[in-house]
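A.B. asks: Whatever this is, show me its structure:
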Amino acid sequence: MMAPTASSPAAAPEPPTVVDDAPPGVVHDRHRFASLGERFSTRLAGMPVPQAHWVAVSDDCAELLGWPADWWQRPEWRALDVLRGAAAWSGMPTLATVYSGHQFGVWAGQLGDGRALLLGDVQTPAGPMELQLKGAGRTPYSRMGDGRAVLRSTVREFLCSEAMAALGVPTTRALGMVGSPLPVRRETVETAAVVARVAPSFLRFGHFEHFAHTAADVEALRRLVDFTIEHHFPELAGAPVPAVALLEQVALRTAALVAHWQAVGFCHGVMNTDNLSILGLTIDYGPFGFLDAYDPGHICNHSDDRGRYAYGRQPNVAFWNLHALAQALLPLVGRTDEATEQLLEALEPYRSALPLALLQRMRAKVGLATEQEGDAALIEALLDRMAADRADFTITFRRLSQFSTAPGAANEAVRDLFIDREAFDAWAQRYAERLRAEGSDDAQRALRMNAANPKFVLRNHLAQNAIEAAQQGDFSEVRQLLKVLRHPFDEQPEHARYAGFPPEGSHLIEVSCSS
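C.D. replies: Next up, the predicted model:
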């Protein structure tokens, strides 16, 4: 007999069991987003995955919530049933939200949470957080999809969410993930998984675009702006033009986020407007990648055949998306030249904040403690040299901390990463002169640089190794990799194999929009 697939009648929803006992902070009978009303979301239960089992949990995310490390093992909380979609903590109204958006620069119309469910709010030491399941089954916004996530993509999202948090990059978090033998068809038949995600909000640019364009509901758009300010930007309360004030803050947060992405060599492969957070968080880890060899034109998404979201284009794409958000907010400001000018002025801080934030991060990466004219050119010259010789992004900056300013120092550790040694030597002379000009101490600088340049990042081949083991039922590599990535700046000599060069052929690993 054929096993049921995610789209077969056997996958129909089961009535969720109500669990009265819940982890600390779980809010009963009140959900901030649900208070917006039916125009913004649809209440529905998840479609449970059968025979669920734990794959991994994040102790750091649990700590963020104020939950004990054994939250997932406590029988009274039935966490496995909650994460697999078969149970819900009492009074948590599960819902899927509606949004629209531009995908690869083209208006896609109505989208929405096609495989995600908001479980509700949790009051935490860090403030209110939303708990969401991804891979929970079909919703009214699934379009032709099955509402499922596969083990492969869920491992990647789980690991990268927590890895980015450890790097200090603003991000949604991953509390835990479960797997299931339920077959799910992508390019091939894979198995299902569900990840529990955590964030102050999962609001996207696309939520605002929906009510400006698809629904053409100005009152709902105004209510969404007011809601966002009330709960997430309270400092903007009383602003003369709330939509303009909100846009400016979103622009600044987006600039800070993209600068951080660039500084750690992170590529978000699907920077659609429905995948950009209104809070400036990294959201939706589908096809992503960290740079191996430095290449500004690197495309991490196999589906991005035109390179719209290439690493070097991310700053401009984010600005394009901010313009789309500004267009969505226009009905609240007025369709006049003056109103348009107000919104455009609100975007201007992005243009100045991004290069400043990126230069600040790059100064830290090369160990410059002071600001001097010519720093940007010095850093750009290094990046040009790295691109020409395809030097490894993470390893080059990490090894640069060992650079000696002593006269005649060969600096082989970093020099050997370059093919054109003479060109590197010329740059190294400029660098040494710049360091001596500020009286840089080699040992102290090394400590600062190692705190700015990670030794460990989630390279594609590391994720792939963990995925392949998990697909065979062995989750030890997922858990080990999570342990290593919790401390990306530490030496961890016992885990040196996770910090080495990518193996030959690793560039052939493909991640796409099904990832």
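A.B. asks: Please make it C-alpha for all contacts and neighbour counts, starting now.
C.D. replies: OK.
A.B. asks: so what's residue 288 up against?
C.D. replies: With contacts defined as C-alpha atoms under 8 Å, 6 or more residues apart in numbering, residue 288 is in contact with 266-270, 300-301, 511.
A.B. asks: Go again with 7 Å.
C.D. replies: Applying C-alpha atoms under 7 Å, 6 or more residues apart in numbering, one finds that residue 288 lies in contact with 267-269, 300-301.
A.B. asks: compare with the first, here's sequence two:
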Amino acid sequence: MNLPAESVTPTADIGLAWKHGFAALGPDFFTELRPTPLPAPHWVGTSTAVAQLIGLDADWLQRDEALQAFTGNTLLAGSRPLASVYSGHQFGVWAGQLGDGRAILLGETAAGLEIQLKGAGRTPYSRMGDGRAVLRSSIREFLCSEAMHGLGIPTSRALCITGSPAPVRREEVETASVVTRVAPSFVRFGHFEHFAANDLQAQLKTLADYVIARYYPECRDTRDFGGNAYAALLQDVSERTAHLMAQWQAVGFCHGVMNTDNMSILGLTIDYGPFQFLDAFVPGHVCNHSDNQGRYAYNRQPNVAYWNLFCLAQALLPLIGDQELAKGALESYKTVFPEAFMARMRSKLGLAQAREKDAELIDGILVLLAQNAVDHTIFWRRLSHAVQQDDFEPVRDLFADRTAFNNWLLSYSELLALDNKALAANLMLKTNPKFVLRNHLGEQAIRAAKLGDFSELQTLQRLLEHPFDEHPGHDAYAAFPPDWASSIEISCSS
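C.D. replies: Here you go, the predicted structure:
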């Protein structure tokens, strides 16, 4: 049973200085409230790297006062907890007002990073939800946040997970958990949509000016778009999003729920729910069991991102003031994404420079991977070692159609011969990870954690923090998924 909110009291000062930039925008943007406490909390996982990032003593992170604070049972001294309001399109349909339904922002630290508790109880924006997160989803978010960072992909980070025996009903009764998330900002496309949809232009301008001043100051000095800072903002967000999509596609990451309220204004990967890293390379793969229409299939992600940016452009149009300027700002996505994706794919192939045949070569291997349902991560890692050792037989073994692969390999070898093979292999081994957070690996860590064993989570965390290293003795974590992995269903409640 939850403790009454009145029982929440401040902790001792732990030395974090707070800036509260978002809170300064005023009450039109959020509701101030306290987290709802949970009984008998315990540690599930912590990240020393993220603790250092925000200026927090890693030793303090092991203490009971930290456990209580990051469960929402006590307040960090100087914090100012709030839940923000936003709106958005969900699965392509306007959903109206949404907001932080189970996330509470504690504030922004002097290091310029916001700290947010996810699963800390009901807010005015919870709608029919309970405001809670469960152990299963919190572990997935914690691990994937740190895994994406290890891969070099822009992302929110995860400081820690705490658990509680408090029951939470999803498809079945599970136990409650809170994950502490960290990011420069949790502002989403949906924040802008909210004020635009409600014709609150003063608040829309306040938000845009805040985002520009805090995160995109160069937009004020731009000569592009006739000095229109809001059009420049749209272009910069479009380009960051384009680079992010190129990274997702290159590593085989499926987000699963790319609603506009899940799109970061900073081009970060946020809101890890029904995500998945591809096992077999199936371009039309849908990882979200709730996505009945396949809107967020892996191969549709780049186009969905552009659609979401178009929604952001519509929201910013009252500030931009010129439809052609807005269109021009959006156009950069169509140029930047394919260029960024091609650059990523060249690195995966170890090609040092762009050449005419690159596109044909890249398209060719993607078609072969799909036709043969080849494991995405294993293929690229084996290819990296094949170039290093000049032995392509382990790669050839992945293909049912060996003749087609041999034909592609001949073309690839011709291009590869134009570069230094040792440098190519080195680039590939730094680009193609050995370890990704496959669904079955996360599931194994979750099953153990439900029994009170967090060692599997800790092992995965170590591997995923450095996914390009070999980690001798841990090859099982980089092996083909077991047959039962295909039966794992991940939905919006995950």
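A.B. asks: Could I get the TM-score for this pair?
C.D. replies: In this superposition the chains share a TM-score of 0.97, using TM-score structural alignment, normalised by the length of structure 2; 490 aligned residues with a C-alpha RMSD of 1.4 Å.
A.B. asks: Kindly supply the PyMOL command isolating those of the contacts of residue 288 of structure 1 that are buried.
C.D. replies: For the buried members of the contacts of residue 288 of structure 1, the matching PyMOL selection, counting by 16 or more other C-alpha atoms under 10 Å, is:
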select buried, resi 267+268+269+300+301
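A.B. asks: just checking, what packs against the helix or strand where residue 128 of structure 1 lies?
C.D. replies: Residue 128 of structure 1 is located in strand 127-134, with elements delineated by DSSP states H and E. Packed against strand 127-134 of structure 1 by the contact rule (3 or more C-alpha pairs under 7 Å, 6 or more residues apart in numbering; DSSP states H and E) you find strand 116-124, strand 189-199.
A.B. asks: mind checking which of these is nearest residue 446 of structure 1?
C.D. replies: strand 189-199 (34.0 Å; C-alpha to C-alpha).
A.B. asks: what angle separates the closest one from strand 127-134?
C.D. replies: Between the axis of strand 189-199 of structure 1 and that of strand 127-134 there is an angle of 170 degrees, by axes from the mean of the first three to the mean of the last three C-alpha atoms, to 10 degrees.
A.B. asks: Give the next helix or strand downstream of the strand holding residue 128 of structure 1.
C.D. replies: Helices and strands here follow DSSP H and E; after strand 127-134 of structure 1, the next one along the chain is strand 149-150.
A.B. asks: Going along the chain from that following strand, find the next helix or strand for me.
C.D. replies: Downstream of strand 149-150 of structure 1, the next assigned helix or strand under DSSP H and E is helix 151-167.
A.B. asks: according to the alignment, that following helix goes to what range in structure 2?
C.D. replies: Across structure 2, the stretch matching helix 151-167 of structure 1 (TM-score structural alignment) is residues 135-151.
A.B. asks: go on, stretch 445-459 of structure 1?
C.D. replies: Counting by TM-score structural alignment, stretch 445-459 of structure 1 corresponds to 424-438 in structure 2.
A.B. asks: Residue 449 of structure 1 falls within a helix, correct?
C.D. replies: Yes. Assessed by DSSP: H, G, I helix; E, B strand; the rest coil, residue 449 of structure 1 belongs to a helix.
A.B. asks: wait, isn't it in contact with residue 365?
C.D. replies: Yes. Here residue 449 of structure 1 reaches residue 365: they are 5.6 Å apart, a contact under C-alpha atoms under 7 Å.
A.B. asks: Touching the top strand by length along structure 1 from outside, list them.
C.D. replies: When structure 1 is scanned for its longest strand (criterion: DSSP state E), the result is strand 173-185. Residues outside strand 173-185 of structure 1 that contact it (C-alpha under 7 Å, 6+ apart) are 5-6, 49-58, 61-62, 84, 150-151, 158, 161-162, 189-199.
A.B. asks: Now name the helix or strand holding residue 107 of structure 1.
C.D. replies: Per DSSP H and E: residue 107 of structure 1 is located in strand 106-110.
A.B. asks: how about that strand: buried residues?
C.D. replies: Residues of strand 106-110 of structure 1 classed as buried by neighbour count (16+ other C-alpha under 10 Å): 109-110.
A.B. asks: That one against structure 2, how far on average?
C.D. replies: Overlaying structure 2 shows strand 106-110 of structure 1 at a mean distance of 0.1 Å from the equivalent residues (mean C-alpha distance after the TM-score superposition for structure 1).
A.B. asks: which bit of structure 2 covers that strand?
C.D. replies: Under the alignment (TM-score structural alignment), strand 106-110 of structure 1 falls on residues 93-97 in structure 2.
A.B. asks: just how off-centre is that stretch within its chain?
C.D. replies: For stretch 93-97 of structure 2, the gap between its own C-alpha mean and the chain's C-alpha mean amounts to 22 Å (C-alpha atoms, centre = their mean, to the nearest Å).
A.B. asks: Check stretch 163-170 of structure 1 too.
C.D. replies: Relative to its parent chain, stretch 163-170 of structure 1 has a centroid offset of 9 Å by C-alpha atoms, centre = their mean.
A.B. asks: Equivalent analysis for stretch 121-140 of structure 1, please.
C.D. replies: In terms of C-alpha atoms, centre = their mean, the centre of stretch 121-140 of structure 1 is set 16 Å apart from its chain centre.
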